[in-house]
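Enquirer: no FASTA, just this:
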């Protein structure tokens, strides 16, 4: 089945998942498969990334893309947590230093080698990442509540859940809450 013209990674993956689910239903007893499919818990898709010492899980539904970091244009008089802007296929996107934004501890001015672009209906923001470790699907019941940690204590609306992967805890970055943060929307320029 050809993919429709889509604009986001979430749309592409959802289309593929729907096609696979449809093929599975057609290959087996339709009644049994549809009952099983409708009773399963909804799966959430995540990309697991590392930023400095933090391990994050980013829901694919709020992720526009991940790729190599393009050249960044610095702008004067911006807060230290904004590296600058990039031109990504004709769109101007701000690139931020997550470590500096949440902990006021700059990454020594070092720009990451990869970028994850988060989006909502009105804006896109790029965050520098060090490494993509995996992509996975997990039901909501696999998520644990976060009650401690640097990011949770700084922005509990953005980092209130996590995923355990073996001995590692990946904090789930909630894209809608992140993009709605006051610090991203209303910051004061130095005088």
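Expert: That came in fine, so what should we check first? Everything numeric in this text was worked out from a predicted model, so none of it was measured.

Enquirer: drop to CA atoms for contacts and neighbour counts, all remaining ones
Expert: Fine.

Enquirer: quick one: the helices in this structure?
Expert: If DSSP state H is used as the criterion, the helices of the chain fall at 9-27, 30-39, 98-103, 150-154, 175-179, 182-185.

Enquirer: Correct me if wrong: residue 101 contacts residue 79.
Expert: No - using CA atoms under 8 Å, residue 101 is not in contact with residue 79, being 9.1 Å away.

Enquirer: Next, find the distance separating the residue minimising distance to the centre of the chain from residue 178.
Expert: By CA atoms, centre = their mean, the chain has its centre lying nearest to residue 58, at 3.1 Å. As judged by CA to CA, to the nearest Å, residue 58 and residue 178 stand 11 Å apart.

Enquirer: neighbours of residue 62, just the number please.
Expert: The number of residues packed around residue 62, counting by other CA atoms under 10 Å, is 21.

Enquirer: For it, give its distance to residue 74.
Expert: Taking CA to CA as the measure, residue 62 falls 26 Å from residue 74.

Enquirer: this is the other structure I want to compare:
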């Protein structure tokens, strides 16, 4: 399944605008702009590093490159879920840092035009800070992540020292 998605990513490299990799966390579906995604892998052995926030699970060795991994469930204050054969790591680049996002399962690559994306509701100050928009896909919705806000300045400083 992940190999098919990776091939789709490679095929669509030139036409990334409006393309989103969708994935599941529990019953919610999220989208991430393809331009951030470098690859999708299965869960690797994770080496924990002390004194990092709980949602930064540690680091993995990906073909000789050290990549920190973030459990997106924990980042969104959802309960931890044991990793299984559907759990994937989406490796993305944010602000010159490669980081792996641990998610429940990869869905598909979708085209969502700007007209089909609405701003998230502003429920209260600071709410929805990770959500850039809500993509309408048929009768479904996909929560579009703002990758730049997944990491705060402290996270970036900590992760830069690891890489």
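Expert: That came through, no problem. Everything quoted here is computed from the prediction, not taken from an experiment.

Enquirer: what's the TM-score here?
Expert: Remark: TM-score between the superposed chains equals 0.75 [TM-score structural alignment, normalised by the length of structure 2]; 148 aligned residues with a CA RMSD of 2.8 Å.

Enquirer: Contacts for stretch 129-141 of structure 1, please.
Expert: Contacts with stretch 129-141 of structure 1, where a contact means CA atoms under 8 Å, 6 or more residues apart in numbering, come from 41-52, 112-116.

Enquirer: Only the buried subset of the residues you listed, as a ChimeraX command please.
Expert: Per 16 or more other CA atoms under 10 Å, the buried members of the contacts of stretch 129-141 of structure 1 correspond to this ChimeraX selection:
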select :45,46,47,48,49,50,51,112,114,115,116
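
Enquirer: Among the contacts of stretch 129-141 of structure 1, which lie within strands?
Expert: 43, 44, 45, 46, 47, 48, 49, 50, 51, 114, 115, 116 (DSSP state E).

Enquirer: okay, among the residues you listed, which ones form the most distant pair?
Expert: Farthest-apart pair in these is 43 and 114; separation 26.5 Å (CA to CA).

Enquirer: quick one: stretch 30-40 of structure 1 to chain centroid distance?
Expert: Centroid separation between stretch 30-40 of structure 1 and its chain, computed with CA atoms, centre = their mean, to the nearest Å, is 30 Å.

Enquirer: counterpart of residue 27 of structure 2 in structure 1?
Expert: Aligned counterpart of residue 27 of structure 2 in structure 1: residue 53 (TM-score structural alignment).

Enquirer: Identify the residues contacting its match.
Expert: By CA under 8 Å, 6+ apart, residue 53 of structure 1 lies in contact with nothing.

Enquirer: same thing with residue 56 of structure 2?
Expert: Applying CA under 8 Å, 6+ apart to residue 56 of structure 2 gives the contacts 68, 69, 70, 71.

Enquirer: Mind doing that once more with 10 Å?
Expert: With contact set as CA atoms under 10 Å, 6 or more residues apart in numbering, residue 56 of structure 2 has these partners: 48-49, 68-72, 74-75, 99-102, 155, 159.

Enquirer: picking that back up, shared neighbours of residue 58 and residue 178 of structure 1, which are they?
Expert: Contact criterion CA under 10 Å, 6+ apart; residues shared by residue 58 of structure 1 and residue 178: residue 118.

Enquirer: what about residue 101 of structure 2, neighbour count?
Expert: Per other CA under 10 Å, the neighbour tally for residue 101 of structure 2 reads 22.

Enquirer: That one -> structure 1?
Expert: Counting by TM-score structural alignment, residue 101 of structure 2 lines up with residue 127 in structure 1.

Enquirer: Surely residue 155 of structure 2 touches residue 52?
Expert: Yes - Residue 155 of structure 2 lies in contact with residue 52 (CA atoms under 10 Å); the separation is 8.2 Å.
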